[in-house]
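Asks: after the sequence you'll find the predicted model.
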Amino acid sequence: MRRPQASALHGADGSSRRKARRIAAGLPCLALFLVLAACTGTPGPPAPGTNPAAAGTPPGAAVASSAPPATESAGTAPVHAPPAVQERLELQLDTPWAAVFLPDGTAVISERGTALLKAVRDGAATTLGKVPDVAPAGEGGLLGLALSPHFEADHSLYAYTTTREDNRVVRLTVERGADGSLTLGRPQTVFTGIPKAGTHNGGRIRFGPDGFLYVGTGDAQRREQAQDPAALGGKILRLTPDGAPAPGNPFGNAVYSLGHRNVQGLAWDEAGRLWATEFGPDVDDELNLILPGANYGWPDVTGAPHRAGFEDAKVVWPSTRESSPSGLEISGGTAYLGALRGERLWTVPLKGTDAGQPVAYFTGQYGRIRDVIRAPNGSLWMLTNGKNPDFALILRIPQ
């Protein structure tokens, strides 16, 4: 069942705001306060070098009640430089879904509907190859990508694909010739049997710091699967590079966590904790801290209802119009989430196992954001989705 829509949290009370103003008035540099206002959505001139299109947290966003309420109001959040666009790459992409970076900095991008892999070097995209046996339909097609942690030795690129029978994970080789050109090998099937449907296919894959492959799946419109630890739908899976259940998995099979509706993003913080983004139904998009064997509630609950036996989300967006969070990256203690329906970049400060108040940037400026990826040089790439042609934005982020 769906949980009733939660109300938004609005930060500190009036006395806290008055205290914040007194503190700000005593600062030796007024510019510091103006930077603070620009980062949190309070009216004020943008800091030098920041993007003036940054937008603050709308009323629809709320920190889940499982996490302590954010202690900073719009006038007292930590001072930092907001993300700013450095470059826009007009790559002429067709519904891109995911990207990874080769060791030399070349980006490889998947296109959901064409099943093509595009290689981006020096600001230009070329076709690396087409992944065979992909059957694009609805939200399915060529989806997530993951680079082997031993790529220099095995040249392996993993892809999550929709076929006529199922969703599956395949492994391909990417070889560089003497002339510097890249060639794509034929896929080798690694893991099969993930349920498919027109929607709720999941699709994000990523290698964790433990060297195992994590796979986010959807319930494939069969809600009951999400609560069944023997089913693959509505789960995060944990696999060896060859597709076997990873040692130590909590249920003795491939399943790492359950009770998910449609996992869309996976990322690890600096302490090695796994976080994931997930689509809600018409309420309660989520940012979750993933624990082995934990149950995240779908379809019985959504968000953070404090129900025994279920793990609360750390951040809940009660209105899916504000988010629909897809790709996820974590850098410098901040989670960066691309929003599809919300058409913005969300940032969420992380402190240990807690998450703070979300702040939005670029609202409505670039359309749907499908993926957010950190490049080897520390910049952040955002892939738009549905512009046709789509493009990539390179962001400068706080270090």
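Replies: That came in fine, so what should we check first? The model shown is predicted, which means the values in this text are computed figures rather than measured ones.
Asks: CA atoms for contacts and neighbours, from now on please.
Replies: Fine.
Asks: how about the strands in the stretch 251-399 of the chain?
Replies: Assigned by DSSP state E, counting those that start in this stretch, the stretch 251-399 of the chain shows strands spanning 255-258, 263-268, 274-278, 283-290, 315-319, 325-331, 334-339, 344-351, 354-355, 359-361, 369-374, 380-384, 390-396.
Asks: presented hereafter is structure B, for comparison with structure A:
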Amino acid sequence: MTGRTPPRRRDEIVQRRAVTAVLAAAALLLTAGCSSDDGAPPGADDSASPTGTAATSSASPEGSAERTPPAKGSVKVVRTVTTGLSSPWGLAPLADGDLLVSSRDEATITRVDGRTGEKTEVGEVPGVSPSGEGGLLGIALSPDYASDRMIYAYFTSASDNRIVRMVHDEGKPAGEQLGAPDTVFRGIPKGEIHNGGRIAFGPDRMLYAGTGESGDTGLSQDKESLGGKILRLTPEGEPAPGNPFPDSAVYSYGHRNVQGLAWDRKQRLFASEFGQNTWDELNAIRPGDNYGWPEAEGESDDGGFHDPVHQWSTDEASPSGIAHAEGSVWMAGLRGERLWRIPLKGTETSADPQAFLEGEYGRLRTVAAAGDGRLWLVTSNMDGRGNPKEGDDRILELQVS
């Protein structure tokens, strides 16, 4: 379902990088003189085809038509990559196939060998104050990680939720490879519940963060508050150029608790959101739009609110992480204990969502694209709300279509 907000004019998508001088020149013509590094948000023009490298494994060739995925897909568990993780939350794939995973309660980042599953502690993040749903949450690699070795992390401190960055020095001993954290953004409301926590760099090389309203529902509609929002920042933590509200990091508002962020091949941003007692949501995010909470949960007759792409009862989903692959959004369910496939045509569902792995691996926290139709999937049975089995928590490799 699409939002009922009135259509608005949007700046055309601006690419951060050009692969060749010829493409750069063509891009300048197509964007009528827009700067190639003005930070314009992706998704502003749904008809645009990206020419750069998007933050998704399913980037389409330039000029290709958007493919509608088949109504029915499939999921195959290829293997268990590793076991014995403690309260895993965030996941960041490395270029060599290894994985970085954060522990919410232990405040550590661990490197998992992508072939053998061997675990090596990278280091502990200082200043984390785990409690309730808070702790060390999402992690993301700098767009220039190959040269700057920066890991970004979203965590709950004693006073707020904040985002820091740290140098990953692989030349140091295990457990001592994280440099001192540099706080790039602070002041996000914290609580025992609804701390948000997902961070990701978008195709525009800007840093996006999903936040929660920390149990104070009034924060979601307050555009001056950072709670119940999707934020868009520069890598240095400043409000990103092109944001919808002047001098503000707020990108969209009216959210309850956002823990999933992903872009499709057309650079459109999607976000998953926990409902309260009735409806969980998958939303297509538009800059400046109001997603309704607490006045609306799920679809609404109020034309001022952007309706979800799809909604689920809370016992079927309770969604955390999402990824885009093979023309669909894949959504990890905690209480629902299943992986949802939502096939898309544009920002609408092209067929009914499908559920996979229902009850097989318990609570599912994070899903990330691995390329070639593969996904990484992280379980969350050691978070105090699951029923752990031998080997929990674990990372799975999936082949999907």
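Replies: Sure thing, it's come through. Keep in mind the model is a prediction, meaning the values are calculated, not measured.
Asks: TM-score for these two?
Replies: These two chains, once laid on top of each other, score a TM-score of 0.78 by TM-score structural alignment, normalised by the length of structure 1; 322 aligned residues with a Cα RMSD of 1.9 Å.
Asks: re the thing from before, let's have the strands of the stretch 251-399 of structure 1 in TSV, adding distance to Tyr160 of structure 1 and mean neighbour count.
Replies: Below are these laid out as TSV (distance: least, Cα to Cα, whole Å; neighbours: other Cα atoms under 10 Å):
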stretch	distance to Tyr160 of structure 1	mean neighbour count
strand 255-258	17	27
strand 263-268	12	27
strand 274-278	17	24
strand 283-290	21	25
strand 315-319	27	27
strand 325-331	14	26
strand 334-339	19	26
strand 344-351	24	22
strand 354-355	29	21
strand 359-361	29	25
strand 369-374	15	26
strand 380-384	18	25
strand 390-396	21	21
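Asks: which one of those strands lies nearest to Ala119 of structure 1?
Replies: Of all the strands of the stretch 251-399 of structure 1, strand 390-396 sits nearest to Ala119 of structure 1, with 12.6 Å by Cα to Cα.
Asks: show me what that closest one packs onto, helices and strands only.
Replies: The contact analysis (3 or more Cα pairs under 8 Å, 6 or more residues apart in numbering; DSSP states H and E) places strand 390-396 of structure 1 against strand 84-93, strand 380-384.
Asks: over which residues of structure 2 does stretch 289-307 of structure 1 lie when aligned?
Replies: Mapped onto structure 2 using TM-score structural alignment, stretch 289-307 of structure 1 spans residues 284-302.
Asks: mind checking how far whatever residue of structure 2 lines up with Phe212 of structure 1 is from Pro343 of structure 2?
Replies: Under the alignment (TM-score structural alignment), Phe212 of structure 1 maps onto Met206 of structure 2. Between Met206 of structure 2 and Pro343 of structure 2 the distance is 26 Å, computed by Cα to Cα, to the nearest Å.
Asks: re the thing from before, distance to Asp242 of structure 1 added to the helices and strands packed on strand 390-396 of structure 1, as JSON lines?
Replies: Listed next are those as JSON lines, based on distance: least, Cα to Cα, whole Å:
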{"stretch": "strand 84-93", "distance to Asp242 of structure 1": "31"}
{"stretch": "strand 380-384", "distance to Asp242 of structure 1": "29"}
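Asks: out of those, the one nearest Lys130 of structure 1 is which?
Replies: Among those, strand 84-93 sits nearest to Lys130 of structure 1 (Cα to Cα), with 14.0 Å.
Asks: so the helix or strand just after that closest one corresponds to what in structure 2?
Replies: Beyond strand 84-93 of structure 1 on the C-terminal side, the first helix or strand identified by DSSP states H and E is strand 96-101. The alignment of strand 96-101 of structure 1 onto structure 2 (TM-score structural alignment) covers residues 88-93.
Asks: all strands for the stretch 1-150 of structure 2, in order.
Replies: Under DSSP E, counting those that start in this stretch, the stretch 1-150 of structure 2 gives strands at 75-82, 88-93, 99-103, 108-112, 119-124, 136-141, 150-156.
Asks: columns distance to Leu226 of structure 2 on top of the ones you listed, output as JSON lines?
Replies: Shown next, in JSON lines, are the strands of the stretch 1-150 of structure 2 (distance: least, Cα to Cα, whole Å):
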{"stretch": "strand 75-82", "distance to Leu226 of structure 2": "36"}
{"stretch": "strand 88-93", "distance to Leu226 of structure 2": "21"}
{"stretch": "strand 99-103", "distance to Leu226 of structure 2": "23"}
{"stretch": "strand 108-112", "distance to Leu226 of structure 2": "26"}
{"stretch": "strand 119-124", "distance to Leu226 of structure 2": "26"}
{"stretch": "strand 136-141", "distance to Leu226 of structure 2": "17"}
{"stretch": "strand 150-156", "distance to Leu226 of structure 2": "14"}
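Asks: trace Ala135 of structure 1 over to structure 2, please.
Replies: Looking across to structure 2 (by TM-score structural alignment), Ala135 of structure 1 lines up with Ser129.
Asks: so that match sits against Thr156, correct?
Replies: Yes: counting by Cα atoms under 8 Å, Thr156 is a contact partner of Ser129 of structure 2 at 5.7 Å.
Asks: which neighbours do these two share?
Replies: Common contact partners of Ser129 of structure 2 and Thr156 (Cα atoms under 8 Å, 6 or more residues apart in numbering): Gly135.
Asks: these two: who's more crowded?
Replies: Thr156 (30 against 20; other Cα atoms under 10 Å).
Asks: give the aligned equivalent of that one in structure 1.
Replies: That one, Thr156 of structure 2, aligns with Thr162 by TM-score structural alignment.
Asks: and if you look at Asn381 of structure 2?
Replies: Per TM-score structural alignment, Asn381 of structure 2 is aligned with Gly386.
Asks: and for Glu273 of structure 2?
Replies: So, by TM-score structural alignment, Glu273 of structure 2 is matched to Glu278.
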